[in-house]
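[1] Provided below are the primary sequence and the corresponding predicted coordinates.
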Amino acid sequence: MGMTRRNILSLGGAGLVAAAAGKAWGQSLPAILNQRYPDPSVEILDPSFAKYRIYSASVEKLGTGMRWAEGPAYFPEERCLLLSDIPNNRIMKYDEVNDTFTVFRSPANFSNGNARDREGRLITCEHSITRRVTRTEKNGSITVLADAFEGKRLNAPNDVVVKSDGTIWFTDPLFGINGYYEGEKETPEQSTTNVYRIDSDGKLTAIITDLVNPNGLAFSPDEKKLYVVEWKGTPNRSIWSYDVGADGTVSNKAKLVDAADFGALDGFRVDRDGNLWCGYGSNGALKDEPTGTDTAGRKIYELKGKPEDLDGVMVFNPEGKPIGFIRLPERCANLAFGGPNGNRLYMASSHSLYALYVGAQGAV
């Protein structure tokens, strides 16, 4: 039995429930987080965002039971979403027709980012153990697209996007080999953390080499701009913009978004109007001085930004101005547009998967 909204509502206080050999996960919580219209979780920060809020659409909770949800990718042929549950070393599948949430692949080499290529195949960043980018063929076999650069192993492939010409672009920070929670701790072999391009002939090129732990990436609708999140080193998390040449090179690096020193930009997607829909939350930074003491007189250092104020999706216009915010009860790491019309926003958020119908469509 798959976990559906009907099942969830009928289970009452049963807690976390595993169905069918432990492969379907759900929680006895209402699927709709807010009953009011318009949903107060969808905040308009600039009047230009109003047209993207659907008055009678609410944030829905579709599945839970993950430890760190990441890398959602939508497959219109099957009307399903695949996303990674990194610490649990598996890829999950949400079927939007049957409203089921099941395990797609386990183990999954601590997969992180996923994407659909132009032939409908799954592209996956395996960011620990194997440390490679793979393609799942239609028959289920796995093809390795990249696992080394200039004779040295990749760091930990993180996020990936496929350009209309079939080239595959991915980031390669250190996260997957920094410890034992999202993989295995290992010593990096690359001297830099790069953004790479895989050409149709399989050639691997380091396109950007001066970012400290590049993370999410996406193209503008016309693919003349490449946007990349830098996790650290600017000093705040930032989104950098690059002009993309006809030969696949990039130039004219410019900062588009600079998060506050407590804000965490992560994965993101771009809509057809060029807006950036970004996973957002607290980066865990502490205030420089203690803000008080506990009952035993010990100093307490609080976060610079409260997660409950930051968790969700921040939307920036093409000029980098924040215009909207979707407030979630969990930090959103990454997202994807899906649904038959490309206007259902899927949000991979810590332990759970959320969705919201919006007045925007994902850029293809």
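    Arrived safely. Numbers count the residues shown, from 1 in each chain.

[2] from here on, just use CA atoms for contacts and neighbour counts.
    OK.

[3] what about the strands in the stretch 51-200 of the chain?
    Using DSSP state E, counting those that start in this stretch, the strands found in the stretch 51-200 of the chain span residues 60-63, 69-75, 80-85, 90-95, 100-105, 111-116, 122-126, 132-136, 142-146, 148-149, 152-153, 160-162, 168-172, 194-198.

[4] got a markdown table for those strands, with mean neighbour count and distance to N215 too?
    Output for those, formatted as a markdown table (neighbours: other C-alpha atoms under 10 Å; distance: least, C-alpha to C-alpha, whole Å):
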| stretch | mean neighbour count | distance to N215 |
| --- | --- | --- |
| strand 60-63 | 24 | 25 |
| strand 69-75 | 27 | 11 |
| strand 80-85 | 26 | 15 |
| strand 90-95 | 22 | 19 |
| strand 100-105 | 20 | 23 |
| strand 111-116 | 28 | 10 |
| strand 122-126 | 27 | 12 |
| strand 132-136 | 21 | 15 |
| strand 142-146 | 15 | 17 |
| strand 148-149 | 16 | 18 |
| strand 152-153 | 14 | 18 |
| strand 160-162 | 24 | 9 |
| strand 168-172 | 26 | 6 |
| strand 194-198 | 23 | 9 |
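
[5] okay, pairing it with this:
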Amino acid sequence: MRELTVVPVPGPGAEDVLIGHDGTAYTGTADGSILAVSSDGDTIRRIGNTGGRPLGLEWLPEGRILVCDAHRGLLTMRLDTGAVEVLADSVDGRRMRFCNNAAITADGTIWFSDSSAKWGIEEWKSDLIEDTRTGRLLRLGVGESEPEVVLEGLCFANGVAAGADSSFVVVAETGTRVLRRVWLRGPHEGERDLFASDLPAHPDNIARGSDGLIWVTYASPTDPALTFLQTKAKPWVKLAVLRA
């Protein structure tokens, strides 16, 4: 087993990690910062600040990264200047509440999740307790400004990953412990199915590894109390828990 090294960063809540060709690791923190950590962990510099709460990160051309910001939507940031541009912050005229994670397919299409249409990141537990199922998987084509809803009714949409050949996209549904797949081309084009179900814990970020596999991180073990609230609790019980 590999030795685990903890690298402290100057900010709370480090989220997604993006690795550059030189081994530099990029991550975002709760104060809005995007940080670059050298491969040996000895040097940390601040690239810029989104003015929100950065979560998922992905590579874009021309020295930019894609940032899923829970407060501000889908953004880009330049690595040389830290300049931020908003790609999309609303869907069908309504502001996104919880932009979370993304993947980019070979044609440049951005596939990203909006975890909840009701609760923001500060109240993420409320979405799971209430079981709103308002999470969505969205797509934004190259040159487009209006995202398209591809999947809806998800129980806290979270991590997003694309297949190695860009023939499908997978989104993690945290509340129900499943990974859902959308086929983009091939004999199953247009179909939706379960990529994995009955996971042993609640999935968070997911990513395609260099081995072509979809790797899954877990936010927490299976929670019997949450399962009860989602499947058996009466509305007044959920309301009491939300107010507690």
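    Nice, thanks for sending it over. This structure is a prediction, so every number in the text was calculated from the model and none was measured.

[6] thinking again about what came up before, in a markdown table, list the strands of the stretch 51-200 of the first structure along with distance to N334 of the first structure.
    Output for those, formatted as a markdown table (distance: least, C-alpha to C-alpha, whole Å):
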| stretch | distance to N334 of the first structure |
| --- | --- |
| strand 60-63 | 15 |
| strand 69-75 | 6 |
| strand 80-85 | 9 |
| strand 90-95 | 14 |
| strand 100-105 | 18 |
| strand 111-116 | 9 |
| strand 122-126 | 14 |
| strand 132-136 | 18 |
| strand 142-146 | 23 |
| strand 148-149 | 26 |
| strand 152-153 | 26 |
| strand 160-162 | 12 |
| strand 168-172 | 14 |
| strand 194-198 | 18 |
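
[7] show me where the stretch 251-364 of the first structure has strands.
    Counting by DSSP E, counting those that start in this stretch, the strands of the stretch 251-364 of the first structure are 263-270, 276-282, 292-293, 299-300, 312-316, 322-327, 334-338, 344-349, 352-357.

[8] closest to R79 of the first structure out of these?
    strand 334-338 (8.2 Å; C-alpha to C-alpha).

[9] contacts for that closest one?
    The contact list for strand 334-338 of the first structure, computed with C-alpha atoms under 8 Å, 6 or more residues apart in numbering, reads 70-76, 81, 266-269, 277-279, 343-349, 361-362.

[10] could you do stretch 19-31 of the second structure as well?
    11-18, 34-39, 51-55, 57.

[11] do that again at 10 Å, thanks
    Residues outside stretch 19-31 of the second structure that contact it (C-alpha atoms under 10 Å, 6 or more residues apart in numbering): 9-18, 33-41, 43-59, 65, 67-69.

[12] and it, end to end?
    End-to-end distance of stretch 19-31 of the second structure (C-alpha to C-alpha, to the nearest Å): 21 Å.

[13] one more: stretch 35-42 of the second structure?
    Terminal residues of stretch 35-42 of the second structure lie 13 Å apart, using C-alpha to C-alpha.

[14] same question, stretch 213-232 of the first structure
    6 Å.

[15] in it, what counts as buried?
    213-221, 223, 225-231 (16 or more other C-alpha atoms under 10 Å).

[16] report the central residue of the first structure.
    The first structure has N334 as the residue nearest its centroid, 1.8 Å off, counting by C-alpha atoms, centre = their mean.

[17] can you give me every residue that contacts the residue nearest to it when sequence neighbours are not counted?
    Spatial nearest neighbour of N334 of the first structure, excluding adjacent residues (C-alpha to C-alpha, 6 or more residues apart in numbering): G267 at 4.3 Å. By C-alpha under 10 Å, 6+ apart, the residues touching G267 of the first structure are 70-72, 113, 158-160, 215-218, 228-229, 277-280, 313, 332-336, 348.
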